[in-house]
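**Student:** all I have is the shape, not the residue letters:
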């Protein structure tokens, strides 16, 4: 059984530059079947855009999807973990901060991402969350 985040994280996460239009962010999420896109500059994390951010911070306010940028809707105060962190530490961070996803940073360099689904697949592969996380996308 894995004990460290580096053993279960998704390496090379999907990233965009801060100026990327949210229409492109949404296409990336759809095409890559991800619920988040990390906003970075030169491998340095600047924020996170989730599918919920797109709805709550852009669509609900009728913002133009071609002129609104990732930096306009991203969460900038991002909770992260290190690749050598214990999985239990990531679970604690998720609980304390009410987040479902954690970018993984090594120093100041973005190296991956880990989700509740990744942890569920590792810890309890027969759970409902693990089943949902491993299911094929419903495109």
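**Tutor:** Arrived safely, thanks for sending. Keep in mind that this is a model prediction, so the values were computed, not measured.
**Student:** use CA for all of it now, contacts and neighbours both
**Tutor:** Will do.
**Student:** can you tell me the centre-most residue of this protein?
**Tutor:** The centroid of the chain falls nearest to residue 36 when counting by C-alpha atoms, centre = their mean (4.1 Å).
**Student:** also this one, for the comparison:
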């Protein structure tokens, strides 16, 4: 059974800069078929942005496609390290009510860990594990 974040994380997450436009970020999500991206400033992780952020905090609020993603990125960022204990990370995600966390070394993103990753490893018979393991819709 996995014990540390590095055993479950998705390595090499896509990182966008705070100055990248919402349009460019949405295109990156679509091209890579991902629902979240790590946001950095000068390479240092400062936030995360999700497809839901783009819709609910961007589009629904009338923020234009040329606005910088830094305007929507999470303000209270929760990060973990690759050697962090999974049980502690689960507790932290539950306490902070987050579905995914960037994995950082220093201030650089080295991975991302999601609830789906945890479900597949720790509760493989759950509905969330099944959904997370399924091939993306085409």
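**Tutor:** Nice, I can see it. Just so you know, these numbers come straight off a predicted model, no measurement behind them.
**Student:** quick revisit: surely the residue nearest to the centre of structure 1 meets residue 48?
**Tutor:** Yes - assessed by C-alpha atoms under 8 Å, residue 36 of structure 1 is found in contact with residue 48 at 6.8 Å.
**Student:** and the contacts of stretch 65-73 of structure 1?
**Tutor:** 16-23, 25, 39, 47, 49, 53-54, 57-58 (C-alpha atoms under 8 Å, 6 or more residues apart in numbering).
**Student:** again, only this time at 7 Å
**Tutor:** Contacts with stretch 65-73 of structure 1, where a contact means C-alpha atoms under 7 Å, 6 or more residues apart in numbering, come from 18, 19, 20, 21, 22, 23, 39, 49, 53, 54, 57, 58.
**Student:** hey, where'd the helices end up in structure 1?
**Tutor:** Taking DSSP state H as the criterion, structure 1 carries its helices at 22-32, 51-57, 70-73, 87-97, 116-123, 128-134.
**Student:** average distance between the second one and structure 2?
**Tutor:** Same thing as helix 51-57 of structure 1. Taken over the aligned residues, the distance from helix 51-57 of structure 1 to structure 2 averages 1.0 Å (mean C-alpha distance after the TM-score superposition for structure 1).
**Student:** tell me which residues of that helix are tucked away?
**Tutor:** By 16 or more other C-alpha atoms under 10 Å, the buried positions in helix 51-57 of structure 1 come out as 53, 54.
**Student:** same thing with the first one?
**Tutor:** Neighbour-count burial for helix 22-32 of structure 1, with 16+ other C-alpha under 10 Å as criterion, is recorded at 22, 23, 25, 26, 28, 29.
**Student:** and what of the fourth one?
**Tutor:** For helix 87-97 of structure 1, the neighbour count (16+ other C-alpha under 10 Å) marks 87, 90, 91, 93, 94 as buried.
**Student:** got the contact list for that helix?
**Tutor:** With C-alpha under 7 Å, 6+ apart, helix 87-97 of structure 1 has contacts from 3, 4, 5, 81, 100.
**Student:** hmm, 10 Å instead?
**Tutor:** For helix 87-97 of structure 1, the external contacting residues (C-alpha atoms under 10 Å, 6 or more residues apart in numbering) are 2-8, 78-82, 98-102, 104, 114-116, 119, 122-123.
**Student:** give me the mean deviation of that helix from structure 2.
**Tutor:** Helix 87-97 of structure 1, aligned to structure 2 and superposed, deviates on average by 0.7 Å (mean C-alpha distance after the TM-score superposition for structure 1).
**Student:** what's the answer for the last one, then?
**Tutor:** Superposed on structure 2, helix 128-134 of structure 1 shows a mean distance to its aligned partners of 0.6 Å (mean C-alpha distance after the TM-score superposition for structure 1).
**Student:** what range in structure 2 matches that helix?
**Tutor:** Aligned using TM-score structural alignment, helix 128-134 of structure 1 spans residues 127-133 in structure 2.
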